[in-house]
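A.B. asks: I'll drop the sequence and a predicted model, then ask my questions.
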Amino acid sequence: MSKMIFISNRLPVTVGKIEGALQYNKSIGGLATGLSGYHQRSGSLWIGWPGMADEDMTNTDREDILRDLKDEHKCIPVFLSADEVELYYHGFCNRTIWPLFHYFSNHAEFNTETWEAYRKVNEDFFRVAETVVEDGDTIWVHDYQLMLLPQMLKERFPNAKIGFFLHIPFPSFEVFRSLIWREEILRGLLGADLIGLHTYDYVRHFLSSSRRILGLDQNLNRITFEDRFIQVDAFPMGIDYERFSRDYDDEEYLRWEAEVIRAKDDTKTILSIDRLDYTKGIPERLKAYDTFLSRHPEYRGKVRLNMIVAPSRIEVVSYAHLRREIAELVSEINGKYGTIRWMPIWFLFQSFSQEMLIAFYRHSDVMLVTPIRDGMNLVAKEYMSARIDDEGMIVISETAGAANELGETVVVNPNDIEAMAEGIQQALEMPTEEKIAINRIIKERLRRYNVEYWADEFLGALARLNVDDVHAKTRNLEKERPRIEKAYRKAQKRILFLDYDGTLVGFRAIPEQAKPDPDLKDVLKRVIADPRNTVVIVSGRDRKILDTWFGDMNLHFLAAHGLWRRHPGEEWSMSMMLDNEWKESIRNILDWYANRMPGSLVEEKEYSLAFHYRQCEPDMVVKKLGDIREAILSMTATMNLGIQEGNKVLEIKDNRINKGFGIQPFLQDEHYDLVFGAGDDFTDEDLFTALPKKAFSIKIGIGATHANYYLKSWKSMRHLLRKFAEISEETR
């Protein structure tokens, strides 16, 4: 029976040691708090770091932790050393990914040592997961600490349903592209079947980066990657609404609430709660409050800002500087406006329990939530949920993810000090009936879309994804490898038709760069060394390039989609006589568009023209490609010319020439025990339809096809050819 597995950097339980005894406490944080209840009710497993360095525990401690976490908390620990935590978490996660994804590029460090630690710890998580995951399980991976893990899991467990949720912003392409390891991060994330982010802006940014950096096609938020579809969607995280909106009657809470009320007196209070972090916009918030008091002296002595800053990463130099800047601003404002009886700011550099914060929420007139950038910011939702009198109001940054759901409140630009000062005034002076109306609308929204709804919606979307629909009419050759290997081993006369680009090698920015590497030439030599094999390279490439690359090998060739044919030791011959009178007029059109589409290029072949747009900006391609097709079709309507569409290329050539036409002489002149054909794009469909019914036809990658099998990528094709070579060498 399949099971549910959560994987995150931290477990919902933190392990510590006091006077030699192990202690188990609930972890602090939005994810641990939000999903812990769901985890307990669902019977899922949770994999993560227990919060205690490997060096601080004995072997007996480790055994006890393993047993206690599994038996009592349904958790499985990943043990990490102090050095790993320092380099992976404090290093790459918090000094590279965190600042970059929050648009603080000037704070981002690019360090190979911390990157290697990040990669290794992701592998450590994978090795632990590998011990409990089974194909068919549902796995939900969380956040920026584990962005390489989905790919590792998918490669090992292809039938597992894998979801990934990013709890911080995904930056724009212009920012993300500056990451040295951008491709590795994207490929890691694309191991997931469903990628969730907080807002549609983040979804758009992720789709843009995957399209521009990896060149991946997408439609309706669905990315085509190798032999799979990956869905990307927005799932704004909710909170435990009932926890914040219910009545509290325990003595400890009531005692603390009474203190908050006493301290408030008749003063209007503004609340600010943040972890110490440069993304939170705390200095800008203080400057806005200063401006507000300067512009509105009538509020002096009548309003107070309660600023709570939870200590965080104070050992990091930039955070220590931030703490000092905040303290200096608080001191300056208090010194400028304060009196013996009134201080404009109460600055509390400490952490409070959730219940204590709820008391603050309920008795604060305005909440300031003005981060420079924030993935969601659950504090804003907590405040609105806790205001059981419906009279609270928020001043919220437009760059906080929560602003999309709290648009009825006062939304400001966090970089605009004047606008924030005006926002404070607007929130304080908003009529009570207007606040009540806004509160009720928002609270009903938060009540419906709570953390359980969020988790159910994400996991429901993941469950509805049917990976098998991707290839409804084709079979995965990897699953039927024994069948083709048996057929290959048994056959005494074989013919292999192999496309080149996208089938034997990956695509390159410039076509001439996709030359065969030593590994490819080696495996082809091993296959053609078997006298039972006839190997034919069937390519849209020009014959001269194929001669240059493979002229020293005993291969058969069909170049220019079958126009040119050559057997080993013979000269090239044309399958049909053609002319080039049309070329000049079509070339002028293609050159005109190439000059207006940076990254495109026109390749002139002997009897065709190819327009390559792999390096073009994708949005521009969407706009221009239809115009190019229309212009060419209008000129070629009365000719035997057509547009052949390949992978990021349009080729204009004679309609009568195609790969299916080119392979016919090979199949007519000889009888083969095994016929094998492989290709990756639309130009290979003619080849697939021309093959005998019993042939093995293989589509590389995803998409509608006439082939009866598919393989994941050109790398999978190489692996299969190596297996063919091994069988040939064993049976020769």
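C.D. replies: Sure thing, it's come through.

A.B. asks: going forward, measure contacts between C-alpha atoms and count neighbours the same way
C.D. replies: Noted.

A.B. asks: Now name the helix or strand holding residue 390.
C.D. replies: Following DSSP states H and E, there is no helix or strand that holds residue 390.

A.B. asks: Below is an additional structure, to be compared with the one above:
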Amino acid sequence: MPPRGTASARAIESSVVVASNRGPVSFDRDERGRLAPRRGTGGLVTALSGVFYRDDTSWVSAAMTDGDRAVALKGRTVDTDSHQRMRYVVIPPDRYDGYYNEVSNRILWMAHHNLWDIPRSPMFDDTTQEAWHDFVESNRAFAQALAQEADNDPVYLIQDYHLCLVPGMLRELVPDAKIVHFSHTPFAGATYLRVLPVTMRTALLRGMAGADVLGFQSKQWAENYLLSARSLPELRVLRGGRIDVDGRVASVRSFPVAVSAEPLRETANSPEADEVRAELGAWAGDSKLILRVDRLEPSKNILRGFLAYELFLRRNPSWVGAVRFLCLFSPSREDVPEYRNYGEECLAEAARINDEMGTTSWEPIEVRVQEDYAFAVAAYDLYDVLLVNPTYDGMNLVAMEGPLVNRRDGVLVLSRNAGAFSRLGRQSLGVNPFDLAETAEAMREALEMPDEERARRARGLSRTVQAHTPATWLADQLDAVDQVRPPSHRRS
């Protein structure tokens, strides 16, 4: 830990309030009818939970269960068994649908990942305006809940696009608040963001600018925000990634998220993982293994991954029967038609390739749709090639987790549009995720790479990933607040 009195020491000692749509803990009734906490799920929660297991942390999230709502009715923050204090925001189900499913997922997620079929979608109408109202009011409810946590002059860490309006709203309620907004996703380019209705786009940019620090996964996403901010006369973009907001200076920076090696390796060494390794080893035999681990959703570019693999096999028939492609997918947002339809199309494409290219003793693609973290971590151990080819991705934790666990000097084939490429590009094989031919060639190059080069790249990946930890990721953001808001300027 840094010496007391340094900026990092002050940051680590700061009281922290985290806000996210989902929290790390939910409450259910046990067999005796008592409220009992259980760990929440979701990629963001998984990424953040290890960072915020601190005694001085409160977490504000939407109530997801009847137990959460019962806790919320008490109107206060409650302690959990995991050293965190939870405060829940109750959003009525019909409003939550507009806020989360319609605006957060079908509009903002799709915009930031460049996923719209522009000739056909989106089309904004009265239904969109109703959903936008739900989004605004849900963000307002979060801001009001956060304002109730202001007594200890905390640093507010507001997470992701769901809560992009909260910084500005919280600033109105607590003018001296120290606020960080962090975007875990990409941030749409200025031209693509102009597809949004002007009122929506302005509110998004202005709301995020309510923070003292706007954090992004990579410099590219931070620069995209700054380009769009230039279109608003009330946001004056300064040199050095800063913006003037009504006479207050905010900093726009990249803070690449990190993974925690120790719990990952603990899972890899667990009895459950040992069983999976034995199962997969027997299944793969002497074949080389290409692996992907993803949510089953459009931004992960699964369909093109299958087609690139098919092209690789047709171009390189000597690999037919000598390589297997293991695809581990977790279900994602199946109540959103675009996600559900895409998932069905991907599974159908894998089945077609197996029918056309498989033999009686060999199936080219093995697909498993399941929520099994230990299974995925065990599979990391065994891959010869890890395919990570999202169309766009804020960071991509799989690209960082795999090299920490893998023991076969596996080669990473990585989309240049993933935030992780800015960190891991030199040790990986970069691909244009839309180019099937380039991706197919990268698969061949990875499988046929000399052992010495494989080992060199694998060592480099592991060193790079371990150079940053979740603790330093958090400290860097808190230090950035100190730089924008020196302690002498803070509320006494």
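C.D. replies: Okay, I see it. Worth saying up front: this structure is predicted, and the values here are computed from it rather than measured.

A.B. asks: Without its sequence neighbours, what residue ends up closest to whatever residue of the second structure lines up with residue 450 of the first structure?
C.D. replies: Aligned counterpart of residue 450 of the first structure in the second structure: residue 469 (TM-score structural alignment). What sits nearest to residue 469 of the second structure in space, not counting adjacent residues and going by C-alpha to C-alpha, 6 or more residues apart in numbering, is residue 258, at 5.1 Å.

A.B. asks: would you list every one of the helices in the stretch 151-300 of the first structure?
C.D. replies: Under the criterion DSSP state H, counting those that start in this stretch, the stretch 151-300 of the first structure contains helices at 173-176, 182-189, 200-214, 241-245, 251-264, 282-295.

A.B. asks: For the stretch 301-450 of the second structure, just list every one of the helices.
C.D. replies: Counting by DSSP H, counting those that start in this stretch, the helices of the stretch 301-450 of the second structure are 302-315, 337-357, 373-380, 398-405, 421-424, 436-447.

A.B. asks: how far away is residue 160 of the first structure from residue 688 of the first structure?
C.D. replies: 31 Å (C-alpha to C-alpha, to the nearest Å).

A.B. asks: So which of the two has more stuff around it?
C.D. replies: For the pair residue 160 of the first structure and residue 688, the greater number of neighbours falls to residue 688 (26 against 21), based on other C-alpha atoms under 10 Å.

A.B. asks: Can you name the helix or strand that that one falls in?
C.D. replies: Counting by DSSP H and E, residue 688 of the first structure is found in helix 685-690.

A.B. asks: and for that helix, what span of the second structure is it aligned with?
C.D. replies: So in the second structure, there is no equivalent range for helix 685-690 of the first structure, judged by TM-score structural alignment.

A.B. asks: so how far is whichever helix or strand comes after that helix from its chain's centroid?
C.D. replies: Per DSSP H and E, the first helix or strand lying C-terminal to helix 685-690 of the first structure is strand 696-700. Distance, stretch centre to chain centre, for strand 696-700 of the first structure: 29 Å (C-alpha atoms, centre = their mean, to the nearest Å).

A.B. asks: quick one, strands of the stretch 1-150 of the second structure?
C.D. replies: 16-19, 25-29, 35-39, 57-62, 78-79, 85-89 (DSSP state E, counting those that start in this stretch).

A.B. asks: what's the matching residue for residue 395 of the first structure over in the second structure?
C.D. replies: In the second structure, residue 395 of the first structure lands on residue 413 (TM-score structural alignment).

A.B. asks: Assess the claim that that match and residue 430 are in contact.
C.D. replies: Yes. If you go by C-alpha atoms under 8 Å, residue 413 of the second structure and residue 430 touch, sitting 6.0 Å apart.

A.B. asks: Overlap of the contact sets of these two?
C.D. replies: By C-alpha atoms under 8 Å, 6 or more residues apart in numbering, residue 413 of the second structure and residue 430 have these common neighbours: residue 442.

A.B. asks: What does residue 480 of the second structure correspond to in the first structure?
C.D. replies: Match for residue 480 of the second structure (TM-score structural alignment): residue 461.

A.B. asks: Please tell me how far its match sits from residue 193 of the first structure.
C.D. replies: With C-alpha to C-alpha as the criterion, residue 461 of the first structure and residue 193 of the first structure are 10 Å apart.

A.B. asks: before we move on, what about residue 181 of the first structure?
C.D. replies: Residue 181 of the first structure is 21 Å from residue 193 of the first structure, by C-alpha to C-alpha.

A.B. asks: likewise residue 425 of the first structure?
C.D. replies: 47 Å.

A.B. asks: more neighbours, the two?
C.D. replies: When residue 425 of the first structure and residue 193 are compared for neighbours, residue 193 comes out ahead with 24 against 19, by other C-alpha under 10 Å.

A.B. asks: which residues does the equivalent of residue 362 of the second structure over in the first structure contact?
C.D. replies: Under the alignment (TM-score structural alignment), residue 362 of the second structure maps onto residue 342 of the first structure. Residues in contact with residue 342 of the first structure, defined by C-alpha under 8 Å, 6+ apart, are residue 301.
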